[in-house]
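1. here is a sequence together with a model predicted from it:
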Amino acid sequence: MIKLKSHPQLNRLKIKFIIEIVAISLFVVLYYDAFDGHQKPLLLNAILIFFALAYIISDLAGMYNLYNPVQKGSLVQSLLTFSNKIRFFGLLNTISAFLFGLAVIGFFVYGIEITGTKTLLITGFFIFLVVMTFIGWRIWKRRIRSIESIFIELTSE
């Protein structure tokens, strides 16, 4: 179990979660003045804050589960439960990141005059968001496989 708690992928996930929480929190604190949030509709501000908080909450829930990997029961059952939780939080984190990205794009696009060039730029941002979401999920899958290799190693001993 010590091997699991000190696994490099888990440490990287903890650092990732902390960086994301701090960065999104700063964005939420500063966006209203820095990006003229007061000039946008209340609903748009609420959507942006909601998805930012959803992203932060998914990170906090993921961190909580990383710090508490072992549940009651047998070690093998505990590891299986932990593996399923990591998969769930990977998916939750990926979806919440995508929705937060959409909210940010929507926030910045609202109220601008759409021209052909701006349409291409917005489309480019959206494609970039989709590609980054796909890459993010692949990174999660790689982390999950790496963590599951510890489970296989522990259960085969």
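-> Structure received.

2. okay, CA-based contacts and neighbour counts for the rest of this
-> Noted.

3. got the buried residues for stretch 42-62?
-> Neighbour-count burial for stretch 42-62, with 16 or more other Cα atoms under 10 Å as criterion, is recorded at 44-45, 47-49, 51-56, 58-60, 62.

4. now for these: which two are most distant?
-> Using Cα to Cα, the pair of these lying farthest apart is 44 and 62, separated by 27.0 Å.

5. and the helix ranked longest in the chain, what other elements does it pack with?
-> Criterion DSSP state H: the longest helix present in the chain is helix 116-156. If contacts are counted by 3 or more Cα pairs under 8 Å, 6 or more residues apart in numbering; DSSP states H and E, helix 116-156 sits against helix 2-5, helix 8-34, helix 75-109.

6. please compare the first structure with the one that follows:
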Amino acid sequence: MNIDELKSDWQSAGREPLSEKELAMMTRVRNHPSLRKLRIKLMTEIAGLTALLFLFYDAFDGAQKPLTVNILLIISIVLYIVNNALGYLQIQNPLVSGNIREALAKQTLSLKRLAVLSLASSVVYATALLFFLTYQTAFTQRKYIILSALMITFALLFYYSWISWQRKITHFRQLEADF
């Protein structure tokens, strides 16, 4: 391509006006790439945890554990899924007001609440899962090592999740401060 063709393409770029429908589709919050990643993560978690719910009774000896332990695991998984789904819906439909600064302040507060609920539901789920897996288990040195590895993994995941939430909240605080 020579310079004249490049100039011609540059001058003709953007001459075709977009329809209002195309502009509306481009500016919809639901089409944001970050939401697409969150949606994929949410669907993957729902599929995995639903599979766990269907398999825990047979594969993880849920039949040999008391009903209360099984119910605790089920409730914690459902709480975790519902919390994540509600969080996704809240992020997908942000609070809109006439004042951008107020909207950012509300969104920051909303993210703070969402972070606390998300981390709390994760702690409840991880605790219930560990309780379910270790209930009436005769521990050996190998099992203590596995339990320690699981606890360290959960702690690292909580820390990563907390850092991620703090980064999001800080981003919105910075946006609010810039206005």
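-> Sure, I can see it. Values in this document were obtained by computation on a predicted structure and should not be read as measured data.

7. TM-score for these two?
-> Scored by TM-score structural alignment, normalised by the length of structure 1, the superposition of the two chains gives a TM-score of 0.80; 153 aligned residues with a Cα RMSD of 2.5 Å.

8. that older thread, quick check: angle from the longest helix of structure 1 to helix 75-109?
-> 170 degrees (axes from the mean of the first three to the mean of the last three Cα atoms, to 10 degrees).

9. now helix 116-156 of structure 1, how far from the centre of its chain.
-> 10 Å (Cα atoms, centre = their mean, to the nearest Å).

10. same question, stretch 80-100 of structure 1
-> Worked out by Cα atoms, centre = their mean, stretch 80-100 of structure 1 lies 8 Å from the chain centre.

11. quick check: buried residues in that stretch?
-> Quick answer for stretch 80-100 of structure 1 (16+ other Cα under 10 Å): 82-83, 85-87, 89-100.

12. swap in stretch 121-138 of structure 1?
-> 122, 126, 129, 133, 136, 137.

13. among the helices and strands packed on helix 116-156 of structure 1, which comes closest to residue 141 of structure 1?
-> helix 75-109 (7.9 Å).

14. average offset of the closest one relative to structure 2?
-> Compared with structure 2 after the fit, helix 75-109 of structure 1 shows a mean deviation of 1.7 Å (mean Cα distance after the TM-score superposition for structure 1).

15. distance check, the residue nearest the centre of structure 1 against residue 15 of structure 1.
-> Closest residue to the average C-alpha location of structure 1: residue 93 at 3.3 Å, with Cα atoms, centre = their mean. For residue 93 of structure 1, the distance to residue 15 of structure 1 equals 14 Å [Cα to Cα, to the nearest Å].

16. kindly report the same for residue 146 of structure 1.
-> From residue 146 of structure 1 to residue 15 of structure 1 the distance is 17 Å (Cα to Cα).

17. likewise for residue 82 of structure 1?
-> 19 Å.

18. ok, back up a step: of the helices and strands packed on helix 116-156 of structure 1, which is nearest residue 66 of structure 1?
-> helix 8-34 (6.9 Å).

19. equivalent range in structure 2 for the first helix or strand past that closest one going along the chain?
-> Of the helices and strands lying after helix 8-34 of structure 1 in sequence (DSSP states H and E), the nearest is helix 42-67. Using TM-score structural alignment, the residues of structure 2 aligned to helix 42-67 of structure 1 are 67-92.
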